[in-house]
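**Q** Fold the following.
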Amino acid sequence: MSARYLVVGAGFAGSVMARELAEAGYRAHVIDRRPHVAGNAFDEHDSNGILVHRYGPHIFHTNGERIFAYLSRFTEWRPYEHRVRGVVDGTSYPFPINRDTLNQLYGLDLDEAGAAALFERVREPRDPVVTSEDVVLNSVGRDLYEKFFLNYTRKQWGLDPSELKAGVAARIPVRTDTDDRYFTDTFQAMPKDGYTRMFERMLDHPNITVELGVEFDNVRAAEDFDHIVYTGPIDAFFGFRFGHLPYRSLRFEHEYLPDVDQYQETGTINYPNDHAYTRITEFKHLTGQVHAGTSIVREYPQAEGDPYYPVPRAENEALFKRYEALAKEESNVTFVGRLAQYRYYNMDQVVGAALAAARQLID
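**A** Prediction:
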């Protein structure tokens, strides 16, 4: 009889692992505490027929040809390049900051060399670069930092940029050209039939069973499996033995606007300095859906709730390392994914981590 794997979580990490194990001839029983597959990428048609992302916008982008090809087995794609604008003092500007942002904001007519010279003139050199504040001040200086980054970061993380590791701000580029795409990856697209359908196809295999609305603790005590693939919070797995790892959560406010063809000029608008929410996303930009009305979502960061983002601080990393040491002693458990590895992964990075973990188990 082939080995039985319990896969905890039906998001990217768990679903990719389950599919790889199933194709290798093993049986994978996938559980999820939510009533649906796809994890935070879950999308569905709202009551007005518009495809919405229930847990905020998920824009797929990757430079990994292998990862894109892997997911292409389970979906066709709709080409989509995400664009974002940031509202400062009532005016929207291209974001990430590029040459057009500078020219519009300061009433200038800079070419690429002029934009580079402006950044060089206003930047506040930091050495070493340790925090997110260091990253931004070192790159664009005080004024742009305060207009676009400071308050957005405070809302998003509940912390000052000086309290966050450099990697948070390093994710956001600064450009001297006029490229207004949020991402510059080689592959940028949205699943043509939505994320949920892609996951359903991935989990459609005779060696995979799926059970939803189930808590891990109820299953781990009741059934015997040869190996567990765990994609939930690593601190929860160990009963919070060393205390809770800090996560940032979100509250989503979805709204349908009848008889509004387009609510905003780009898929997402950031509000760094106004409102309690950080951004508004309009889904029809992402999906290309044609509909008489439109649906938007506002995102309100908060401390309590489902864990979305590991909080990147040195003390949190140190706490994670204590849990990671326990995890390494669990020979029959594989920990993979954003929550299990306490990493601020993009979707493609989770797929890559899962494929690598599956290879280790199968080989």
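**Q** from here on, contacts and neighbour counts on C-alpha atoms
**A** Will do.
**Q** which residues sit in contact with the nearest residue to Trp157 once chain neighbours are set aside?
**A** Closest residue to Trp157 apart from its sequence neighbours, by C-alpha to C-alpha, 6 or more residues apart in numbering: Arg248 at 6.4 Å. Applying C-alpha atoms under 8 Å, 6 or more residues apart in numbering to Arg248 gives the contacts 156-157, 301-304, 307-311.
**Q** distance of Arg248 from Tyr309?
**A** 5 Å (C-alpha to C-alpha, to the nearest Å).
**Q** Let's verify Arg343: helix, strand, or coil?
**A** Three-state assignment for Arg343 (DSSP: H, G, I helix; E, B strand; the rest coil): coil.
**Q** coming back round to it: export the contacts of Arg248 to JSON lines and tack on secondary structure and neighbour count?
**A** Output for these, formatted as JSON lines (DSSP: H, G, I helix; E, B strand; the rest coil; neighbours: other C-alpha atoms under 10 Å):
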{"residue": "Gln156", "secondary structure": "helix", "neighbour count": "23"}
{"residue": "Trp157", "secondary structure": "helix", "neighbour count": "22"}
{"residue": "Pro301", "secondary structure": "strand", "neighbour count": "21"}
{"residue": "Gln302", "secondary structure": "strand", "neighbour count": "17"}
{"residue": "Ala303", "secondary structure": "coil", "neighbour count": "15"}
{"residue": "Glu304", "secondary structure": "coil", "neighbour count": "12"}
{"residue": "Pro307", "secondary structure": "coil", "neighbour count": "17"}
{"residue": "Tyr308", "secondary structure": "coil", "neighbour count": "16"}
{"residue": "Tyr309", "secondary structure": "strand", "neighbour count": "19"}
{"residue": "Pro310", "secondary structure": "strand", "neighbour count": "22"}
{"residue": "Val311", "secondary structure": "coil", "neighbour count": "22"}
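**Q** Please provide the structure for the following sequence as well, for comparison with the first:
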Amino acid sequence: MKADVLVVGAGFAGSVIAERCASAGRQVLLIDKREHVGGNAYDESDAQGVLVHRYGPHIFHTNAPLVSEYLSQFTDWIPYEHRVLASLDKKLYPIPINQTTINRLYGLSLDEAGVARFLESVREPRSPIRTSEDVVLSTIGRDLCDKFFRGYTRKQWGLDLSALSATVAARIPVRTNSDDRYFTDSFQKMPAEGFTAMFARILEHPRIHVELGIDFRELRQRAEWKLLFYTGPIDEYFDFRFGPLPYRSLRFEHQHLSGVEQFQPVGTVNYPKDDDLFTRITEFKHLTGQQHSGTSIVREYSTSEGDPYYPIPRPENNEIYQKYATEAASERLAFFVGRLAQYRYYNMDQVVAAALKASETVLKAS
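**A** Predicted coordinates for the structure are as follows:
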């Protein structure tokens, strides 16, 4: 088996790289150990005909015109602004925390300036800011931290806020106004026919050959290529020579509710208290705009075992990664791109941007 370019992984990073290389005249072999393309963004119709995301909700948003313009070649879009509520004591509160959250929780009627003063009065300044606990306490204080963040974090990461790098909590803003959108990016839309249909169009190029259900560790013994783009776990590529990198995994419990047109008022409801073993419930019809007499939901459970989903941001884990990154830099014709290959908590648009940049850089140099 021969190819100019071998791409390992058919998610966003691998698919975009494969398309860019094929459009530049290279013969591309794209492989994935799963039986489908799309990586974790894969969606499909369930048995009742509702379009669901098999690996949990994927909401596309970006401030990068380069990314949205590139993907728009392969899909039409429908508008969608994601909204998230947190369930506490059978009441629902907007997340990220905003003016409505605080007024509803504490029975207040503060305006935007009043919310700013309230947050200033409850925050616990921390210096230096090293952990996610430092970020949250210094922004919203202890009560809001314990209600909305501490239990959720323990379930999601298997660690207390104090054991996670500051970058995790820094991803979630706090607002003094009533904006209840989860994201504020300029481009917030969903692929009109779903992510899988978009991936199929990205990979339609005649110089791309896709093989699924193939493990790279087996293929590398019999295939030949000139360039390799690897998007899988970097520690696995190097046979775990510096030890395994820690990842957080997920378990999904999908359910269809016949005769129920709407299960919850927004796309996702978080369950931050320890009483509920799952972290959140997503109802897919909110995301897709699909009309159906029933509805399909998914409960998410965070686990320590299973497919790698989230790199765990801790200094000691980054130290292990840097050893692998040094090894990767010495691989003259192999390039490592994506969340698992770069051990980085990328959003989808960031993965696309990294893939576009990597393929352009490598193709120019070769």
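**Q** Ser92 of structure 1: neighbour count?
**A** 18 (other C-alpha atoms under 10 Å).
**Q** and it, that's in a strand?
**A** Yes - the assignment for Ser92 of structure 1 (three-state DSSP) places it in a strand.
**Q** Excluding chain neighbours, what is closest to it?
**A** Gly86 (5.3 Å).
**Q** Is it correct that the one you found is in contact with Gly267?
**A** No - between Gly86 of structure 1 and Gly267 there is no contact under C-alpha atoms under 8 Å: 11.7 Å.
**Q** ok, the two, which is more surrounded?
**A** Between Gly86 of structure 1 and Gly267, Gly86 has the larger neighbour count (other C-alpha under 10 Å), namely 25 against 22.
**Q** Identify the residues contacting the more buried one.
**A** With C-alpha under 8 Å, 6+ apart, Gly86 of structure 1 has these contacts: 92-95, 148, 269-272.
**Q** Check the gap between it and Asp177 of structure 1 for me.
**A** Applying C-alpha to C-alpha to Gly86 of structure 1 and Asp177 of structure 1 gives a distance of 17 Å.
**Q** Same check on Phe60 of structure 1?
**A** Taking C-alpha to C-alpha, one finds Phe60 of structure 1 at 23 Å from Asp177 of structure 1.
**Q** more crowded one of those two?
**A** Between Phe60 of structure 1 and Asp177, counted using other C-alpha under 10 Å, the more crowded position is Phe60 (21 against 16).
**Q** On the three-state scheme, the residue nearest to Ser92 of structure 1 is what?
**A** Of the three states, Gly86 of structure 1 takes strand under three-state DSSP.
**Q** how much space is there between it and Ala28 of structure 1?
**A** Distance from Gly86 of structure 1 to Ala28 of structure 1, by C-alpha to C-alpha: 44 Å.
**Q** is it true that Ala223 of structure 2 touches Lys2?
**A** Yes - Ala223 of structure 2 lies in contact with Lys2 (C-alpha under 8 Å); the separation is 5.9 Å.
**Q** just the helices in the stretch 1-150 of structure 2 please.
**A** 12-23, 65-71, 99-106, 112-122, 132-144 (DSSP state H, counting those that start in this stretch).
**Q** Minimum distance to Arg54 of structure 2: which of those has it?
**A** helix 12-23 (15.6 Å; C-alpha to C-alpha).
**Q** once aligned to structure 1, how far is that closest one on average?
**A** Following superposition, helix 12-23 of structure 2 is found to deviate from structure 1 by 0.4 Å on average (mean C-alpha distance after the TM-score superposition for structure 1).
**Q** Buried residues in that helix, which are they?
**A** 12-22 (16 or more other C-alpha atoms under 10 Å).
**Q** swap in stretch 276-284 of structure 2?
**A** Buried, per 16+ other C-alpha under 10 Å, within stretch 276-284 of structure 2: 277-284.
**Q** Then stretch 22-37 of structure 2?
**A** 22, 26-33, 36-37.
**Q** Thr75 of structure 1: how many residues sit nearby?
**A** 19.
**Q** Tell me which residues touch the nearest residue to Phe95 of structure 1 once chain neighbours are set aside, please.
**A** Spatial nearest neighbour of Phe95 of structure 1, chain neighbours left out: Arg85 (4.9 Å); criterion: C-alpha to C-alpha, 6+ apart. Contacts for Arg85 of structure 1 (C-alpha under 8 Å, 6+ apart) come out as 92-96, 266, 268-270.
**Q** what's the average distance of the top strand by length along structure 1 to structure 2?
**A** Criterion DSSP state E: the longest strand present in structure 1 is strand 247-257. Compared with structure 2 after fitting, strand 247-257 of structure 1 deviates on average by 0.2 Å (mean C-alpha distance after the TM-score superposition for structure 1).
**Q** What segments of the stretch 201-350 of structure 1 are strands?
**A** 208-212, 227-230, 247-257, 268-270, 279-282, 294-302, 309-310, 333-335 (DSSP state E, counting those that start in this stretch).
**Q** Give the aligned range of the first one in structure 2.
**A** Spelled out, it's strand 208-212 of structure 1. Aligning strand 208-212 of structure 1 against structure 2 (TM-score structural alignment) gives residues 208-212.
**Q** circling back to that earlier point, out of the strands of the stretch 201-350 of structure 1, deepest packed?
**A** strand 279-282 (a mean of 24; mean count of other C-alpha atoms under 10 Å).
**Q** Just send the strands of the stretch 201-350 of structure 1 back as a markdown table, with distance to Ala69 of structure 1 too.
**A** What follows is those, written out as a markdown table (distance: least, C-alpha to C-alpha, whole Å):
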| stretch | distance to Ala69 of structure 1 |
| --- | --- |
| strand 208-212 | 22 |
| strand 227-230 | 24 |
| strand 247-257 | 31 |
| strand 268-270 | 27 |
| strand 279-282 | 28 |
| strand 294-302 | 30 |
| strand 309-310 | 27 |
| strand 333-335 | 24 |
